[in-house]
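[1] Next comes the sequence, and after it the predicted model I'd like to discuss.
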Amino acid sequence: MLEHGGRLRAAARQYGVAQEHWLDLSTGIAPWPFTVPTIDMHAWARLPETDDGLEAAACAYYDAPQVLPVPGSQAAIQLLPRLRKVGKVGVLSPCYAEHAEAWRRGGHLVREIREAEVDYYLDGLDVLVLVNPNNPTGRLVPPERLLEWHQRLSQRGGWLVVDEAFMDPTAAFSISRYTSRPGLIVLRSFGKFFGLAGARLGFALAESKLLRLLAEQVGPWAVGGPIRAVGLACLEDRTTQAVQRARCALASERLVRLLSDAGLQPQGGCALFQWLITEHAAPLHDFLAERSILVRLFAHNSSLRFGLPAVEADWQRLEAALTAYRQTEVVS
């Protein structure tokens, strides 16, 4: 299993502080969860059915021709490599590590490449995979460039797989409306923007034939009735969606200012997190953890990802910790 953010229990054990005393900024999940509706007991007592309106609501929300609900977009990430014969796969890196890992496990030859290298390698690839906006760097590739890459791949029967897990606050950059085109696959996460990661719900957007093949791999009743009800309510709640987009944008901008004022200018980010490279990433991570503030450490490139604080007290707590860290840096 690869390491991910959100491992709060492990941090609590390591640093000897109970979970309830932590400020967890280690994920890119919105810290304001949507209100979960009252779930009818029939949803718990019966097998889920697909005529409850969830797919239609998802198509409307994502502006997509067709969708397949999956138990978290992670499920689709792991299953997609099974739908192609073994080939050459490029993964724009650094990114969410599960993508490259899934294709390697599927027996494919994986090359991790930079954005500037795509044009050089693309004509020798069967599949190109990227996260947009990227996790953790926040890099955002424009739709027109993605569609150009897809066109080059599709001419040879190739795929472009775009993980849009963090796209909700910047939906104008999504290519979901084009997913009826063969070989264009978009993955959307429900839990991050709606603040309900525990729901384990995601959506695959692609042409109908590919979605049928993926559905066979996912199997029947993959998303439970109660989760379908939650997803439907949230996808139709346009008022709270607008509020969520606005507060994510404001919080992300505030986080940039706070980190910059502490001498930690982010090198990237999006509306749900900020990311910075620093040679002091590991000691800063430990300094914050010793004050029960958990951020995501990427040891391989000495970088940190900061999620959004939820309330004013959390902002003040983070600011105080960063001020204290900067003072220790000055002294040393």
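    Cool, the structure landed.

[2] CA atoms for contacts and neighbours, from now on please.
    Will do.

[3] mind checking how far the helix or strand encompassing L211 is from the chain centre?
    In this assignment (DSSP states H and E), L211 forms part of helix 208-218. Relative to its parent chain, helix 208-218 has a centroid offset of 22 Å by Cα atoms, centre = their mean, to the nearest Å.

[4] buried ones in the helix or strand D286 falls within?
    In this assignment (DSSP H and E), D286 forms part of helix 281-289. Neighbour-count burial for helix 281-289 flags 281-282, 284-289 (criterion: 16 or more other Cα atoms under 10 Å).

[5] related to what we said a few turns ago, may I see the buried residues of the helix holding L211?
    208, 210-211, 214-215, 218.

[6] now swap in stretch 19-35 and tell me
    For stretch 19-35, by 16+ other Cα under 10 Å, it's 22-32, 34.

[7] cool, stretch 71-85 as well?
    71-82.

[8] for stretch 215-231, same thing?
    So, applying 16+ other Cα under 10 Å, buried residues of stretch 215-231: 215, 218, 223-231.

[9] And it, end to end?
    18 Å (Cα to Cα, to the nearest Å).

[10] any idea how far it is from the chain center?
    With Cα atoms, centre = their mean, you get 20 Å for stretch 215-231.

[11] one more structure, for comparison:
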Amino acid sequence: MGEKVPEKAQPAIRHGGNLGHARQLFPQAPEPWIDLSTGINPHSYAHSPIPASAFARLPEPGAVETLKNIAATAFSAPSGTHIAAAPGTQMLMPLLAHMAVQSGAKRCGVLSPTYAEHARTARIAGLAVTEVSEIRDLLAFDYAVVINPNNPDGRVSDRTELQGLAAAMRKKGGLLVVDEAFIETGHAQSLANATTSDGLIVLRSFGKFYGMAGVRLGFAVAHPDVAAELESRLGPWAVSGPALHIATEALGDHTWQDAMRLRLRDDSARLNEMMIETGLTIAGSTSLFTLVRDERVPHLFAHLMQHGILTRIFDERPKDIRFGLPGEEAEWVRLEAALAAF
């Protein structure tokens, strides 16, 4: 794919989760809609009641430090000082790109096809962005991005190869960003414990695995100097009191985590079996989503919309469609019936 010139104005890319737009397009579709477009765990973490003080008061710095220490343990990061907490990893992407530009970076390589916001925010920062298909091709850039496991196809990048890329980036003063938004639900090995130098930053999402995207919480795992710089740019009170309460509890709840991994594994197997029985070809997956590749995807997408089921399609790849997991049994039944009628 060719290199693109930097652009200062980049419209936000269309993503899943827009049920309001789906209802406008298909007003006769049955309610309630089933949203399978986001790849978010439909079984949200059942946290304890949030105290009124979490809403009434500004978040305490001590509570942030507690969360960072618990996150470091959960991610196997070197320490809490290697953690920067943010209102979602989406907020960290432009900060990282701007920091790279200020350090002299000019060219960004993104392992693609993948989640498009990394490329968009890099262009906004002034970087010339090139999408590549092999990790070794990222050696030519001074700012590189890999999503592992990848969204939307679940592709796994080798840890040793990524460590080699990070070392090469560090040697020339560049930066490798590894986005591990779906690390809990795939077979990839995390690099969070390798963030002992300033050439590697790992992003970790909270909303995906814990089914709480609306909490808006994410983390950067990085060298303490880089983590401190990110926190400075985010400013005080970047993470809300309710988010601190929920995440501190969830990240330390290993019983829930272990049980949920097993549940998602079983749900994913059920979804994949449903795809195969429908005659669809699976192009990749994690335990939170399955990517299907088929010539009939435009018709399949419209058919499902008519049944009140929203999935994720891609303008640039019209043969691809991604299915998230249904939640309640009634949703599984509706999806199976709609696929059977296709």
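    Here it is on my side, so go on. Because the structure is predicted, anything quoted here is derived from the model rather than measured.

[12] The equivalent of T73 of structure 2 over in structure 1 - how many residues pack around it?
    Aligning on TM-score structural alignment places T73 of structure 2 opposite A60 in structure 1. Residues lying near A60 of structure 1 (other Cα atoms under 10 Å) number 14.

[13] which one of the buried residues of stretch 215-231 of structure 1 is nearest R13 of structure 1?
    I227 (30.8 Å; Cα to Cα).

[14] before we move on, back to that, in structure 2, what stretch matches the helix holding D286 of structure 1?
    Going by TM-score structural alignment: helix 281-289 of structure 1 matches residues 297-305.

[15] Tell me how far the matching stretch lies from the chain's centre.
    25 Å.

[16] Repeat that for stretch 193-213 of structure 2.
    With Cα atoms, centre = their mean, you get 9 Å for stretch 193-213 of structure 2.

[17] Would you mind measuring the gap between the ends of that stretch?
    Per Cα to Cα, stretch 193-213 of structure 2 runs 25 Å from first to last residue.

[18] okay, and the longest helix out of those in structure 2 goes to which residues in structure 1?
    In structure 2, assigned by DSSP state H, the helix with the most residues is helix 254-277. Helix 254-277 of structure 2 corresponds to residues 238-261 in structure 1, going by TM-score structural alignment.

[19] and V218 of structure 1, what pairs with it in structure 2?
    Using TM-score structural alignment, V218 of structure 1 sits opposite L234 in structure 2.

[20] isn't R23 of structure 2 right up against P32?
    No: applying Cα atoms under 8 Å, one finds R23 of structure 2 not in contact with P32, separated by 10.3 Å.

[21] how much distance is there from stretch 49-59 of structure 1 to the middle of the chain?
    22 Å.

[22] Same check on stretch 161-177 of structure 2?
    Using Cα atoms, centre = their mean, the offset of stretch 161-177 of structure 2 from its chain centre is 21 Å.

[23] which ones are touching the nearest residue to L310 of structure 2 once chain neighbours are set aside?
    Distances taken as Cα to Cα, 6 or more residues apart in numbering place D35 nearest to L310 of structure 2, at 5.0 Å, with adjacent residues excluded. Residues in contact with D35 of structure 2 (Cα atoms under 8 Å, 6 or more residues apart in numbering) are 17, 19, 309-311, 324, 326.
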